[in-house]
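A.B. asks: predicted model and sequence below, questions to follow.
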Amino acid sequence: MSFNKAIQSGKEHRKPYCGAKAIARGCRNHGSCEWCEGNRTHKNDKRELAAEQELIDFEKM
């Protein structure tokens, strides 16, 4: 059953994309726009900064 037929017959339960996701494909999950990628990789960026700071502190000792 195609997507349009599923919507017409009421068998489709997925929510349509809203906001920026409806307009730009890059803003969807795992998207490539800078804003979304920055939000997604924030935890890793914090870890890298902490590791760099530990190296700097180690070199000072």
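C.D. replies: Noted; the coordinates are in hand.

A.B. asks: alpha carbons only for contacts and neighbour counts from here, please
C.D. replies: Will do.

A.B. asks: helices along this protein, start to end?
C.D. replies: Along the chain, counting by DSSP state H, helices occupy 3-9, 20-23, 34-40, 42-60.

A.B. asks: okay if I get those as TSV plus mean neighbour count?
C.D. replies: Output for the helices of the chain, formatted as TSV (neighbours: other Cα atoms under 10 Å):
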stretch	mean neighbour count
helix 3-9	10
helix 20-23	12
helix 34-40	13
helix 42-60	11
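
A.B. asks: also this one, for the comparison:
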Amino acid sequence: MTPEDPMLPAEVAVPVVDGQGTTVAALAATVDDTTDEAHVATVAAHLGRAARAAGRTLGHA
């Protein structure tokens, strides 16, 4: 299998950034059809909101 293998699940991922602007993690979700751009955008938007909420909970060291 290679990353281009159509049998592998496709993922959408967004970074989780802490209060200092450091990327500390990523949130990802599997999408069935990457050609459905509206669905991919919706998934990315949901992940982005969750990532921003998670980033706000991280301390400012």
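C.D. replies: Cool, got the structure. All values derive from a computational prediction rather than experimental measurement.

A.B. asks: can you pull the TM-score for these?
C.D. replies: Once superposed, the chains reach a TM-score of 0.34 (TM-score structural alignment, normalised by the length of the first structure), with 29 aligned residues with a Cα RMSD of 2.5 Å.

A.B. asks: all strands of the second structure, in order?
C.D. replies: 10-17, 23-31 (DSSP state E).

A.B. asks: winner for burial among these?
C.D. replies: strand 10-17 (a mean of 17; mean count of other Cα atoms under 10 Å).

A.B. asks: can you list contacts of it?
C.D. replies: 23-34, 40, 43-44, 47-48, 51-52, 54-55 (Cα atoms under 8 Å, 6 or more residues apart in numbering).

A.B. asks: check contacts around His39 of the second structure.
C.D. replies: With contact set as Cα under 8 Å, 6+ apart, His39 of the second structure has no partners.

A.B. asks: mind checking how far it is from Val17 of the second structure?
C.D. replies: 24 Å (Cα to Cα, to the nearest Å).
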